[in-house]
Each structure stands twice: as structure tokens, then as C-alpha cells.
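1. based on what follows, work out the 3D shape:
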Amino acid sequence: MDTSSSANGTAAAASSSSSRRSNRWMYEVFLSFRVDDTTFTDRLSIALRNAGINTFIDYQLKRGENIQSELGRKIERSRIAVVVFSKRYPESRWCLRELSKIMRCREDQEGIIVLPIFYDVDPSDVWKQSGGFAGILEA
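-> So this is what the prediction gives:
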């Protein structure tokens, strides 16, 4: 067996696979946050962009777009979702729908990486669904 042709075939397949994966991601980071927390997320978005990280933040959507379906597409085309959990995050049905979509994408074979940020909130409230996060699954 010719090992050089086998190695070339493997390299070509890996390159093709890598190319498909890189074409899948339109954004490196999708920011999910409650509108009330815009000061923090604005600074985070600016810092990510200054670091050369292609970031989507929802006020980049154009007026007249179907927001829910467009956000879903942006989530699907993002490699990483940064979810900023804040005290008022669970009050927003939009945030909870977004989080649900993010978690569904995470379960996909080449799923999104989810990085939580706990902004002035106890992480155990989110994990245990207590405090302001009690009952969010019913929302």
C-alpha cells in the first residue's frame, strides 16, 4: 500500500472537513443578554471586536426582519454563544427562547459552545433554578 497517497487523501479529507466547518460559522461569538444589561454587553462586544473576534449582538438586526427566525439563524451560524445571565434575564421571554435555541444547537453534532457569564447573579440560582430563575422551564 502506498502510504503517501493515503496520507494525501487523509489530508485532503481533513482540509475539506475543516473548510466545511469554517464555512458554517458566520460569527465566532453570539451574545445573548437582557436589554437592561447593555452597558456590560456593549463593553464586552467592543472588547471582543477589538481582539479581532467576529461577534454578533442583536442590535445589528435590520428593521423589518423577522427577529425570532433571524436570531435563530444567527445562533446556528455562531461557533460560541456567550450567555450573560443577569437578575432580570429570566423575565424576558425573548431571552428564554434564545437560550432554548442555543441549547438545542449545543446538542447538535457540531454544536455551539456555550459560555455563561453570571452578571450580578449567583450561578447556583441558574443551575438550581432558584431565586429569580425559579420556574424558568415553564416560561
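2. alpha carbons only for contacts and neighbour counts from here, please
-> Will do.
3. touching, Val83 and Asp37? I think so.
-> No - using C-alpha atoms under 8 Å, Val83 is not in contact with Asp37, being 11.7 Å away.
4. more neighbours, these two?
-> Val83 (22 against 16; other C-alpha atoms under 10 Å).
5. the structure of the following sequence is requested for comparison with the preceding one:
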Amino acid sequence: MICFRSFRGEDTCNSFTTHLYKELCTKGINTFIDNDKLERGDVIASTLVAAIENSKFSVIVLSENYASSRWCLEELVKILECIRTKGQRVLPIFYNVDPSHIRYHKRKFWRSIG
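-> As a prediction, the model looks like this:
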């Protein structure tokens, strides 16, 4: 089984998502990790697109600054496309964010989107 994790590194990278990655691997779930080898740019890297497309499921860690990252939002769009076209499963995790703030476009989660 292959898993893709979408997360905002500055919010969760050295804490929650690191532990999540270790636990998924412990359970025998092959989890994509970029090891900071991907170049930052304006367009989502083809490596990420392929990782999303080849995954059986994705874990989306929705944190306070998730929506401020263009890459995170592009990953999310691709994941949503894979739900429709490939039946991919998705597990959303709300990390220090109330789900109602996302649903009703409240608070800091949406402030950075112009």
C-alpha cells in the first residue's frame, strides 16, 4: 500500500508528520517522502504528481498555515482529482485547527488566500 502525505512543513514537519511517517512505515505502509530533494518553484513538481497518482490513499494534515502554501493547495487539487478519477481514499487530519474554521472559511486558516 502506498500513501501520500500532504502537509505544511513549517507547521508540522519536525513534530506530527515526522511521527506519522514513522508509524506508517512501522505498519508496512510505503509512504512518499521528498527528503528536501525537490526543488521549490511555482509549479508542483512532477515527482509529487506521480507520487499522488500512484498512491492508494492520501493523508492531508490541515494545519493553520496549510492554505498559505501554493504547493499544498496544488497537491490538494491533485488529490481531489485522484478521488474522482481513481477512487483514491483520503484521511484528513485537523492539526491545531478546528474543522469548522475550514468549512466556514474562518480565522487564520484562510487569511493568506487572496
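6. so what number do they get for TM-score?
-> The TM-score (TM-score structural alignment, normalised by the length of the second structure) is 0.83; 110 aligned residues with a C-alpha RMSD of 2.4 Å.
7. buried stuff in stretch 37-55 of the first structure?
-> For stretch 37-55 of the first structure, the buried set under the neighbour-count rule, 16 or more other C-alpha atoms under 10 Å, comprises 37, 41, 45, 55.
8. which one in the first structure is aligned with Ser58 of the second structure?
-> The alignment partner of Ser58 of the second structure in the first structure, by TM-score structural alignment, is Ala81.
9. pretty sure its match sits in a helix.
-> No - going by DSSP: H, G, I helix; E, B strand; the rest coil, the assignment for Ala81 of the first structure is strand, not a helix.
10. which ones are touching it?
-> 29-32, 75, 102, 112-115 (C-alpha atoms under 8 Å, 6 or more residues apart in numbering).
11. conserved subset of those in the second structure?
-> Counting by both residues aligned by TM-score structural alignment, their matches' C-alpha atoms under 8 Å, the members of the contacts of Ala81 of the first structure that carry over to the second structure are 29-32, 75, 102, 112-115.
12. strands - which of those land there?
-> Counted as lying in strands by DSSP state E, out of those, are 29-32, 113-115.
13. pick out the most distant pair among these.
-> Taking C-alpha to C-alpha, the two most distant members of these are Ser32 and Ile113; they sit 12.9 Å apart.
14. who has more neighbours, these two?
-> Neighbour tally, Ser32 of the first structure and Ile113, criterion other C-alpha under 10 Å: the higher count belongs to Ser32, 25 against 17.
15. which one in the second structure is aligned with that one?
-> Match for Ser32 of the first structure (TM-score structural alignment): Ser6.
16. wait, its match touches Val77, no?
-> No - with contact defined as C-alpha under 8 Å, Ser6 of the second structure does not count as touching Val77 (11.0 Å).
17. what touches both of the two?
-> By C-alpha under 8 Å, 6+ apart, no residue touches both Ser6 of the second structure and Val77.
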